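J.: sequence below, structure please.
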Amino acid sequence: MRTALVIGTGLIGTSAALALAGRGVRVHLVDHDPAQARTAAARGAGTDQAPEGRVDLAVVAVPPAHVADTLAEAIRGGIARAYLDVASVKGGPRRELEAMGCDLTGYLGTHPMAGRERSGPMAATADLFEGRPWVLTPTRETDTEVLNLALELVALCRAVPVVMDADAHDRAVALVSHTPQLVSSLVAARLQDADETAVRLCGQGIRDVTRIAASDPRMWIDILSANPGPVADVLAGIAADLDETVTALRALESSDEEQRLGGAAGIEDVLRRGNTGRSRVPGKHGAAPAAYETVTVLIGDQPGELARIFADAGRAGVNIEDVRIEHATGQQAGLIQLMVEPTAVTGLTAALRDRGWAVRQ
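T.: Predicted structure coming up:
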């Protein structure tokens, strides 16, 4: 791949352009808002000048509602050897293109499983896709050259290719991406009119659950509008679980011992199913989640403290497998949770205490 055209210079399009440009591909940028394309170009993502001839690959990175029309125009214009999109839904756009009578041998639907709460070219980064799954949805009609160019794009972005059927992809992202966004927003919405005293009690749990609720509503309306059925199906299952959970909680208020036992059993069932589901979420390097132990340390909110504690762990010969920080309300300090192999806990704890860290049991 020597040349590429990125149509749509938001977070995903500009990030892909930055990755390609950084690896020697001449990238041309176009957007319905020329100022946004100029911003992406100024960041080193390519040039906002039109290509002189046909490019090797056209990457359509526009909202799902506009994918089919944008692709159809590009395909009919013959602007590239191959065409792909990066929308978060795959079945709908392809069916729209088929209905338009487009030749789809040169098209491949893709979806990089990466993103941020922020949007636009200023939020883009060349390493956004590194190590992340990038779904490819080829069909029998997909030309081999197109698939090869798509695989080259994924490799240049240092992502991991995953081949799926388009409709299976849409059902999957409804479960693991689209529904979590709505559930996070629903929980965060409870805080809107909550008493300030309650809000001040927010800890790491509520922060974890509501993190993605900070996402751009306009972007998510576009995404959900393109995949409403599968998302509604998942939410219907959650709604049924919620109804049963509410019934179980009401039973715990009962004066009848049998009802209370039944309520406790209902709560235990949903919690245990949650344990089982959580255990299936891939852990480090895509493997099954490991049973790490946590070493909790009080850390000050000053420059260099994180680097210092990681360096001290390194000197102790301990690899930090994961890390979380819980900030203390109204204080210039917090608790850092270092996840390590169980066999490393004793040695790390002793080493950190020797170096003056306040390790919490």
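
J.: from now on I want contacts and neighbour counts done on CA atoms only, so please keep to that.
T.: Will do.

J.: quick one: Arg360 and Ser119, what's the gap?
T.: 38 Å (CA to CA, to the nearest Å).

J.: of these two, which one has the most company?
T.: Neighbour totals were compared for Arg360 and Ser119, and Ser119 leads with 15 against 12 (other CA atoms under 10 Å).

J.: can you tell me the closest non-neighbouring residue to the more buried one?
T.: Once flanking residues are discounted, Ser119 sits nearest to Leu11: 5.1 Å by CA to CA, 6 or more residues apart in numbering.

J.: number of nearby residues for Ala307?
T.: Residues within reach of Ala307, counting by other CA under 10 Å, total 10.

J.: typo on my end, it should be Glu257
T.: For Glu257, using other CA under 10 Å, the count is 12.

J.: contact partners for it?
T.: Contact criterion CA atoms under 8 Å, 6 or more residues apart in numbering gives no residues in contact with Glu257.

J.: 10 Å - rerun?
T.: Glu257 makes contact with 251, 263, according to CA atoms under 10 Å, 6 or more residues apart in numbering.

J.: all helices of the chain, in order?
T.: 11-21, 34-42, 64-77, 91-99, 144-156, 166-173, 179-189, 196-199, 204-210, 217-225, 228-252, 257-279, 305-315, 345-354 (DSSP state H).

J.: let's see this one next to it:
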Amino acid sequence: MRADSPRTAVVIGCGTTGTSVALALTAAGVDVALIDEDPRATAEAVAIGAGAAWTARRPPADLVVVATPPSEVVDTLYSAQSRGLGNVYTDTAGTKEIVSAEAELRGCDLKGYVPGHPLAGPDAPGPDAADAGRFAGRPWVLCPYETTPDWALGTVAALVELCGADRLDLAPHVHDRIVAELSHGPHLVAAALSTRFADSSSAFLGLAGQGLRDAVRTAGGDPWLWSDVLAHNAGPVADVLERISDQLAGAAAILREGDDSAPLELALTLEEGRRGEAALRQAGDLRTTRDARTGRRV
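T.: Got it, this is the predicted structure:
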């Protein structure tokens, strides 16, 4: 264990992400306390070995992890700092630019706060899908402020290491553009596609192939949690959706016109899509993000 590794921690939010963080820290020998506004979620996390329920008798922890939806992060952070729950703070929210800016405007103590986001899938209510190995080999983005001191950044970097993830430092706006392209935009596209089947008969849907099922799989996420994330990354997500809708509108126009050149024009889009699928598949074969070569576009 590195010198700046936390020995005590408080995890606020016992959803999938928060409980997974707590399980990983507990497995590494960290004394973890758990807080959730739903006592049942706390009790369930305690029952699977994620830590103990927090009590006011506990001294300030080395690290506090705020694992709540984006809209709740700043209020939770401000309250935790006001109560003196710990020395260093971080969060796991899927958006960073608004959260980082609001924390500064709210008057949170930025010296001890390092915004973060483990890229290991969306959170879900309750700890049912929690797993100590959830972050192993996955990127964990940190978005430190220019004034973040080394001691705070070191503690959060140690958290990333204890969870088995790969640290990646990004500016908040760059992080939000990336997740809009790779996660948030595709989720809305999958949801829009899935709406066409919400009231279809099982006999009809039984004819669907695995390709369609794979394409809409992410639409099964919790709509309230996802809507909170999307609203906090509105601009970049809208940009992604507009580009995709332009492509689809162009394809629809080609098909409507029915010119002899339609197959060739459609093939250009399909070929670009094939190249994109191949690039994603090859990237999925990388063992860690450090194996990746720098691309031309973020």
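
J.: tm score of chain vs chain?
T.: Scored against TM-score structural alignment, normalised by the length of the second structure, the superposed chains reach a TM-score of 0.90; 282 aligned residues with a CA RMSD of 1.8 Å.

J.: picking that back up, and the residue nearest to Ser119 of the first structure, what pairs with it in the second structure?
T.: Matched to the second structure by TM-score structural alignment, Leu11 of the first structure sits across from Thr16.

J.: these two touch, right, that match and Ala124?
T.: Yes. At 5.3 Å, Thr16 of the second structure counts as touching Ala124 under the criterion of CA atoms under 10 Å.

J.: okay, and the common contacts of these two?
T.: Ala130.

J.: and Thr47 of the first structure? What does it align with in the second structure?
T.: Taking TM-score structural alignment, Thr47 of the first structure has Ala52 as its aligned residue in the second structure.

J.: please read the previous query as pertaining to Ile299 of the first structure.
T.: Counting by TM-score structural alignment, Ile299 of the first structure has no partner.

J.: any idea how far Arg353 of the first structure is from Ile299 of the first structure?
T.: 13 Å.

J.: so what sits against both of those two?
T.: Common neighbours of Ile299 of the first structure and Arg353 (CA under 10 Å, 6+ apart) are Val359.

J.: between the two, point out the one with more neighbours.
T.: For Ile299 of the first structure versus Arg353, neighbours defined as other CA under 10 Å are more numerous around Ile299 (21 against 12).

J.: quick one: that one and Leu338 touch, right?
T.: No. Ile299 of the first structure is not in contact with Leu338 according to CA under 10 Å; the separation is 11.6 Å.

J.: hmm, what's the outermost residue in the second structure?
T.: Relative to the C-alpha centroid of the second structure, counting by CA atoms, centre = their mean, Asp260 is the outermost residue, at 45.0 Å.

J.: check contacts around that residue.
T.: Ile254.

J.: what is the aligned counterpart of it in the first structure?
T.: That one, Asp260 of the second structure, aligns with Arg260 by TM-score structural alignment.

J.: cool, Asp128 of the second structure as well?
T.: In the first structure, Asp128 of the second structure lands on Met122 (TM-score structural alignment).

J.: count of residues packed around that match?
T.: Summarising burial for Met122 of the first structure: neighbours were counted as other CA under 10 Å, giving 16.

J.: correct me, but it touches Thr39?
T.: Yes. Under the criterion of CA under 10 Å, Met122 of the first structure makes contact with Thr39 at 7.6 Å.

J.: now do the shared contacts for these two.
T.: 9, 14.

J.: ok, Pro289 of the first structure touching Asn275?
T.: No. Assessed by CA under 10 Å, Pro289 of the first structure is found out of contact with Asn275, at 11.9 Å.

J.: so between the two, which is more surrounded?
T.: Higher neighbour count among Pro289 of the first structure and Asn275: Pro289, with 14 against 11, using other CA under 10 Å.
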